[in-house]
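K.L.:
coords please:
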Amino acid sequence: MTQTVALVTGAARGIGLATARLFHAEGRRVVMLDRDGAELGRVAKELEGALPMICDVSRPEEVDAAVRQIVVKCVRLDILVNNAGVADFGPIADTDFSRWRRVMETNLDGVFLMSQACLPLLSRQGGAIVNIASISGLRASTLRVAYGTSKAAVIHLTKQQAAELGEVGIRSNCVCPGPVNTKLALAVHSPEIRAAYHDAIPLNRYGSEQEIAEVIAFLASEKASYVTGQVIASDGGFDSTGVGLPALRPARTRQKP
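P.N.:
The predicted structure follows:
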């Protein structure tokens, strides 16, 4: 596998970094994109031969510049993992248009822009796109009007890609992580929320970044050579158990008649 190249966006931390490390362990050359240049530079040193690139995937000019560098330095591209995303939760009433666009431009526009820019490289020998959505794209929940909608759109974009790009040998699949023990989750999930998730998840725990990376790596590999257009919830069974968590619902005040 030493000649294959895998590109991971949002690779400076979390699921993206875990995926980059797994691809590197498989013997692939890894291209790591992130807009946090300082953290990206630090973690990329761990992976010999990795190519770190500072890039905001929501900006077409930065995406195009990054792909031009990949053409020069790597010649080919076999795998694209669209992992970069932002988590912004809030009530519908408090989500103004600028907040909505901040979420959409990274979570949805970024997936579209990166995939489109990489098509010429991926189509040369066939390749795999793995888009990272979320369980919030499969089931509605409070406080996720922008985030959940962006991830639902990524799910459908994945199917559009599979329907159209199969003819040039590109497979496209989507992974929907459930609650994962990332630094972000640890920071924003209160003990009450964590307990509620544990009660609602059949496996009774959060997932790990490594567990999600394993699913991504499988879908990107030749072991999944006849798999495309699929949406895999790596969520401990959370999607099977119903909708909503009381701990995530804002307090309601009743107006007197």
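K.L.:
please count neighbours and contacts with C-alpha atoms only from this point.
P.N.:
OK.
K.L.:
contacts only, for V30.
P.N.:
By C-alpha atoms under 8 Å, 6 or more residues apart in numbering, V30 lies in contact with V5, A6, L7, V8, A20, F23, H24, G49, A50, L51.
K.L.:
hang on, I meant N83
P.N.:
For N83, the contacting residues are V8, T9, G10, A11, I15, G16, N131, I132, by C-alpha under 8 Å, 6+ apart.
K.L.:
I'd like the residues you listed as a markdown table, with secondary structure appended.
P.N.:
As requested, those are arranged in a markdown table below (DSSP: H, G, I helix; E, B strand; the rest coil):
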| residue | secondary structure |
| --- | --- |
| V8 | strand |
| T9 | strand |
| G10 | coil |
| A11 | coil |
| I15 | helix |
| G16 | helix |
| N131 | strand |
| I132 | strand |
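K.L.:
alongside the first, I'd like the structure of this one:
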Amino acid sequence: MSPKTAVVTGATSGLGLLTAHRLVQSGMNVVLVGRDAARLATVTAELRGFASYTADLSQRSQVRDLAAALAADGIRADVLVNNAGAAFPATRKPRTAWNAPTPSTTTRRSC
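P.N.:
Purely as a prediction, here's the structure:
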């Protein structure tokens, strides 16, 4: 039986890097995705030649391009570790807005 394939996003540091190392240790083929090409090359060398792709997943066009590249290269993911993160401060609600009462939490029903 051939090894399973995992695609790990955000694989160049932190939890993504640790996860990639652990998956390799468990015998999986690991495809690395990161937005920093230099760090990605270093990690790919550490893991001895597993496939890697540079993509900034906060950009929808790069998400589509990554999916197309994986498909074109015949990579089928058995596991996706979606570890890449992005913050969009302009669209985030202030912390107090999340805790503000809403009609559903303040309306009392009488029976």
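K.L.:
give me the TM-score for these two chains.
P.N.:
With the length set by TM-score structural alignment, normalised by the length of the second structure, the two chains reach a TM-score of 0.72; 95 aligned residues with a C-alpha RMSD of 2.4 Å.
K.L.:
circling back to that earlier point, in the second structure, which of the contacts of N83 of the first structure still touch?
P.N.:
Shared with the second structure under both residues aligned by TM-score structural alignment, their matches' C-alpha atoms under 8 Å, the contacts from the contacts of N83 of the first structure are V8, T9, G10, A11, I15, G16.
K.L.:
is the nearest residue to the fourth one once chain neighbours are set aside in a helix, a strand, or coil?
P.N.:
In other words, A11 of the first structure. Closest residue to A11 of the first structure apart from its sequence neighbours, by C-alpha to C-alpha, 6 or more residues apart in numbering: L17 at 4.6 Å. Counting by three-state DSSP, the backbone at L17 of the first structure sits in helix.
K.L.:
for S234 of the first structure, see how far away L17 of the first structure is.
P.N.:
Distance, L17 of the first structure to S234 of the first structure, by C-alpha to C-alpha, to the nearest Å: 17 Å.
K.L.:
please apply the same query to G14 of the first structure.
P.N.:
Where S234 of the first structure is concerned, G14 of the first structure sits at a distance of 15 Å (C-alpha to C-alpha).
K.L.:
so which of those two has more stuff around it?
P.N.:
S234 (22 against 19; other C-alpha atoms under 10 Å).
K.L.:
what does the more buried one correspond to in the second structure?
P.N.:
S234 of the first structure maps onto no residue in the second structure, with residues paired by TM-score structural alignment.
K.L.:
now do the contacts for S234 of the first structure.
P.N.:
By C-alpha under 8 Å, 6+ apart, the residues touching S234 of the first structure are V175, C176, P177, G178, I212, V215.
K.L.:
swap in E62 of the first structure?
P.N.:
Neighbouring residues of E62 of the first structure by C-alpha under 8 Å, 6+ apart: C55, D56.
K.L.:
in which helix or strand would I find it?
P.N.:
Per DSSP states H and E, E62 of the first structure falls inside helix 60-74.
K.L.:
that helix vs the second structure, average distance?
P.N.:
Once superposed with the second structure, the aligned residues differ from helix 60-74 of the first structure by a mean of 1.7 Å; criterion: mean C-alpha distance after the TM-score superposition for the first structure.
K.L.:
which elements pack onto the next helix-or-strand element following that helix?
P.N.:
Next helix or strand after helix 60-74 of the first structure toward the C-terminus (DSSP H and E): strand 79-82. Contacts defined by 3 or more C-alpha pairs under 8 Å, 6 or more residues apart in numbering; DSSP states H and E place strand 79-82 of the first structure against strand 5-9, helix 110-125, strand 127-132.
K.L.:
which residues touch strand 79-82 of the first structure?
P.N.:
Contacts for strand 79-82 of the first structure (C-alpha under 8 Å, 6+ apart): 5-10, 110-111, 114-115, 118, 122, 127-132, 220.
K.L.:
again, only using 6 Å
P.N.:
Defining contact as C-alpha atoms under 6 Å, 6 or more residues apart in numbering, one finds that strand 79-82 of the first structure is touched by A6, L7, V8, T9, V111, G127, A128, I129, V130, N131.
K.L.:
only the buried subset of the residues you listed, as a PyMOL command please.
P.N.:
Under the burial definition 16 or more other C-alpha atoms under 10 Å, those of the contacts of strand 79-82 of the first structure that qualify are selected in PyMOL by:
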select buried, resi 6+7+8+9+111+127+128+129+130+131
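K.L.:
from the contacts of strand 79-82 of the first structure, which single one is nearest V145 of the first structure?
P.N.:
Nearest to V145 of the first structure among those is V111, at 18.7 Å by C-alpha to C-alpha.
K.L.:
just the strands in the stretch 151-257 of the first structure please.
P.N.:
Remark: strands assigned in the stretch 151-257 of the first structure by DSSP state E, counting those that start in this stretch are 170-177, 231-234.
K.L.:
pick the most buried one from those strands.
P.N.:
strand 170-177 (a mean of 27; mean count of other C-alpha atoms under 10 Å).
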